[in-house]
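Enquirer: Quick one: sequence and predicted model below, then my questions.
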Amino acid sequence: MAKHIEHEVAYYYDFHPTEEDLMGETSVHATLVHYLIEVLTWFLQGQTCAVYENLNFYQTPNPREYPLAPDIAVIKGVDFQHVRSWRVGKTGPAPQVVFEIASEETWKKDLQEKPGKYALMGVEEYFAYDPNEPPIGREAAGRLFGWQLDRGKRAMRKMPVGPDGSLWSAHLQSVLLPQGEFLRLYDRQGHLRLTQTDAQARRAEMEARRAEMEARRAQVMAEKLRSLGIDPDQL
């Protein structure tokens, strides 16, 4: 019996721009996407997890399939791979979490069409955020929206938003809180999740403060010894 060999599919849109590619992105959009990528990559380090930006996701071997390319995708249970695109079920599982950041051209699709499309792909949490000022979706009554997969119905149900406009991500174990142009992530204890640069800067600041306190304690002790007629330099 001849063995069936499945050849790699050369997807058309891996080599040609999609409509979204041709739209470009604003500085606000780019800044927030890069910030979230840095935050997610840093706090998920040590876990078997991959974070991707604007990667094409396919669900069939049809070379003309139009991909879904979320601004950010988080895939748990796999290591990061340098790939041109991702075929769900073959390259690896569907992302557990995706983010879309608003643009004038995509915002309505992000809210109206993407929840259904991501549900069919198997995405479990989908978040859409509008960092623009004034907000693009002014009629939508909010900046942050979230959906959670209802596995039984293979559909998304909208997440309840907190009084401060926040949402909870079970997969990221984080509170997502809108702050104007930024979307911040906090842990259960209310600590801001940092980028690597911010975490290292905070650690350096704490070490500098600790060294300063030690120097002050040493100075106080030296002055006390001198008041007793003891030369601390001779100890």
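Expert: Nice, thanks for sending it over. Numbering: from 1, shown residues only.
Enquirer: Please make it C-alpha for all contacts and neighbour counts, starting now.
Expert: Fine.
Enquirer: which residues are in contact with the helix or strand encompassing V51?
Expert: Counting by DSSP states H and E, the element that carries V51 is strand 49-53. Residues outside strand 49-53 that contact it (C-alpha atoms under 8 Å, 6 or more residues apart in numbering) are 33, 37, 40-41, 70-81.
Enquirer: continuing past it, what's the next helix or strand?
Expert: Trace forward from strand 49-53 with DSSP H and E and the next one is strand 56-58.
Enquirer: Residues in contact with that following strand: which ones?
Expert: Contacts for strand 56-58 (C-alpha under 8 Å, 6+ apart): 14, 65-70, 84-88.
Enquirer: Serialize these to CSV and add fields for secondary structure and distance to E124.
Expert: CSV is the format used below for the contacts of strand 56-58 (DSSP: H, G, I helix; E, B strand; the rest coil; distance: C-alpha to C-alpha, whole Å):
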residue, secondary structure, distance to E124
D14, helix, 25
E65, coil, 22
Y66, coil, 21
P67, coil, 18
L68, strand, 15
A69, coil, 16
P70, coil, 14
R84, coil, 23
S85, strand, 20
W86, strand, 17
R87, strand, 17
V88, strand, 14
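Enquirer: Now, of those, which are buried?
Expert: 14, 66-70, 85-88 (16 or more other C-alpha atoms under 10 Å).
Enquirer: Going by neighbour count, which residues in the longest helix belonging to the chain are buried?
Expert: In the chain, with assignment by DSSP state H, the single longest helix is helix 196-227. Buried residues in helix 196-227, defined by neighbour count with 16+ other C-alpha under 10 Å: A222.
Enquirer: That helix packs against which elements?
Expert: helix 27-43 (3 or more C-alpha pairs under 8 Å, 6 or more residues apart in numbering; DSSP states H and E).
Enquirer: now the helix it packs on, how far from the centre of its chain.
Expert: On the basis of C-alpha atoms, centre = their mean, to the nearest Å, helix 27-43 sits 7 Å off its chain's mean C-alpha point.
Enquirer: List the buried residues in that helix.
Expert: Counting neighbours by 16+ other C-alpha under 10 Å, helix 27-43 gives 28-29, 32-33, 35-42 as buried.
Enquirer: contact partners of it?
Expert: By C-alpha under 8 Å, 6+ apart, helix 27-43 touches 50-53, 71-72, 101-103, 131-132, 181-183, 193-196.
Enquirer: same question, stretch 67-87
Expert: Counting by C-alpha under 8 Å, 6+ apart, 13-14, 33, 37, 48-60, 92-101 sit against stretch 67-87.
Enquirer: From one end of stretch 139-158 to the other, what's the distance?
Expert: With C-alpha to C-alpha, to the nearest Å as the measure, stretch 139-158 spans 17 Å from end to end.
Enquirer: Comparison target, given below:
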Amino acid sequence: MSTEAHRQVHRRAHRDGKERDPTFYPVEKKMGEDSLQTWIVELLRPLIERWYEALGRPRFVGADQFIYYQQFNPSKVVAPDVYVLPGVPPGRRVRSWKVWETGIAPSFALEVVSSDEPYKDYVDAPERYRELGVKELVIFDPDWERGRDRVRWQRYRRLKTRGFVRVETTNVDRIHARVLGCWLRVIGAGEEARLRLATGPEGEELFPTAAEAERAAKEAERAAKEAERAAKEAALERVAALEAQIASAAGARGKGPGAP
């Protein structure tokens, strides 16, 4: 069933009074978060939002909101570190998201492995995202070198024949996110580790942050003005040289045979 068909079903059910739901669905976390996790998310979320704007396909990119995927059962919930809601415009206020109200599940989700409970993201998270219906899940472990059975990147995809399965693991610094259409790439190490978007066949070119794009635009503007100034100076020099040649030629003619 298409997304629009889902929405129509939900609207009809709501109008008919069939979805009176007394269930309490919390909207706030009561637990702390690793500061490294926070720094990674604070950089990456607006980058993904800008990336979709650059593609001409703006959409909502959220972070750390509760997403409930089974009505009347608030234990069926995830809180992705970063996620994308297809068909939802950016700027919408989302306190929590209930999939059954809209028929829309995230197309992409990223989890940064917790330093306190690393195996929660290895074992529990994939099953919950399978139930949620997400198309692609990327799990990043900034502390992957602390355990022999840990890995820097994991990528899960929803495949037609196999369902929601892990399709890639790697310890290199980057991984391609198919839903995003670009690479996720680690910059820095240890407490300085951050995630960036990258483009190119091998993810060799970083997609700029808003600050970097602004600096680049200013530098390009300065370079353009400098080139314009240099071109004007060169043109004036050519005019001066031509005027000197004309004056010299006129003087030579004035000193020729028959001159008074």
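Expert: That came through fine. Worth saying up front: this structure is predicted, and the values here are computed from it rather than measured.
Enquirer: returning to that earlier point: and the contacts of strand 56-58 of structure 1 as JSON lines, adding distance to G142 of structure 1?
Expert: Formatted as JSON lines, these follow (distance: C-alpha to C-alpha, whole Å):
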{"residue": "D14", "distance to G142 of structure 1": "34"}
{"residue": "E65", "distance to G142 of structure 1": "33"}
{"residue": "Y66", "distance to G142 of structure 1": "30"}
{"residue": "P67", "distance to G142 of structure 1": "28"}
{"residue": "L68", "distance to G142 of structure 1": "24"}
{"residue": "A69", "distance to G142 of structure 1": "24"}
{"residue": "P70", "distance to G142 of structure 1": "20"}
{"residue": "R84", "distance to G142 of structure 1": "34"}
{"residue": "S85", "distance to G142 of structure 1": "32"}
{"residue": "W86", "distance to G142 of structure 1": "32"}
{"residue": "R87", "distance to G142 of structure 1": "33"}
{"residue": "V88", "distance to G142 of structure 1": "32"}
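Enquirer: Can you tell me which of the residues you listed is nearest L177 of structure 1?
Expert: Nearest to L177 of structure 1 out of those is P70 (C-alpha to C-alpha; 19.8 Å).
Enquirer: Now check structure 2 for the residue matching that closest one.
Expert: Using TM-score structural alignment, the partner of P70 of structure 1 in structure 2 is P80.
Enquirer: before we move on, back to that, hmm, which two among the contacts of strand 49-53 of structure 1 are most spread apart?
Expert: Maximum distance among the contacts of strand 49-53 of structure 1 (C-alpha to C-alpha): 22.4 Å, for V33 and G77.
Enquirer: residues in contact with the equivalent of W100 of structure 2 over in structure 1?
Expert: Taking TM-score structural alignment, W100 of structure 2 has G89 as its aligned residue in structure 1. Listed by C-alpha under 8 Å, 6+ apart, the contact set of G89 of structure 1 reads Q59.
Enquirer: mean shift of the strand holding V51 of structure 1 relative to structure 2?
Expert: Superposed on structure 2, strand 49-53 of structure 1 shows a mean distance of 0.9 Å to its aligned residues (mean C-alpha distance after the TM-score superposition for structure 1).
Enquirer: That strand versus helix 27-43: what angle between them?
Expert: Relative orientation of strand 49-53 of structure 1 and helix 27-43, computed by axes from the mean of the first three to the mean of the last three C-alpha atoms, to 10 degrees: 170 degrees.
Enquirer: Could you look up the SS state of the counterpart of V98 of structure 1 in structure 2?
Expert: Alignment note (TM-score structural alignment): V98 of structure 1 maps to A109 of structure 2. Assigned by DSSP: H, G, I helix; E, B strand; the rest coil, the conformation of A109 of structure 2 is strand.
Enquirer: just checking, A109 of structure 2 touches L137?
Expert: Yes - A109 of structure 2 is in contact with L137 according to C-alpha atoms under 8 Å; the separation is 4.9 Å.
Enquirer: And those two? Which one has more around it.
Expert: Between A109 of structure 2 and L137, counted using other C-alpha atoms under 10 Å, L137 has the larger neighbour count: 28 against 24.
Enquirer: Pretty sure the more buried one sits in a strand.
Expert: Yes - membership of L137 of structure 2 in a strand is supported by three-state DSSP.
Enquirer: need the contact list for the aligned residue in structure 1 for it.
Expert: Residue pairing (TM-score structural alignment): L137 of structure 2 is matched to Y126 of structure 1. By C-alpha under 8 Å, 6+ apart, the contact list for Y126 of structure 1 reads 97-99, 115, 118, 146-148.
Enquirer: got those as JSON lines, with distance to E205 of structure 1 columns?
Expert: JSON lines is the format used below for these (distance: C-alpha to C-alpha, whole Å):
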{"residue": "V97", "distance to E205 of structure 1": "33"}
{"residue": "V98", "distance to E205 of structure 1": "33"}
{"residue": "F99", "distance to E205 of structure 1": "32"}
{"residue": "P115", "distance to E205 of structure 1": "42"}
{"residue": "Y118", "distance to E205 of structure 1": "42"}
{"residue": "G146", "distance to E205 of structure 1": "36"}
{"residue": "W147", "distance to E205 of structure 1": "38"}
{"residue": "Q148", "distance to E205 of structure 1": "39"}
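Enquirer: which among those gets closest to A201 of structure 1?
Expert: F99 (27.1 Å).
Enquirer: What is the neighbour count of the closest one?
Expert: Number of residues near F99 of structure 1 (other C-alpha under 10 Å) recorded here: 21.
Enquirer: now it: how far from D187 of structure 1?
Expert: On the measure of C-alpha to C-alpha, F99 of structure 1 and D187 of structure 1 end up 18 Å apart.
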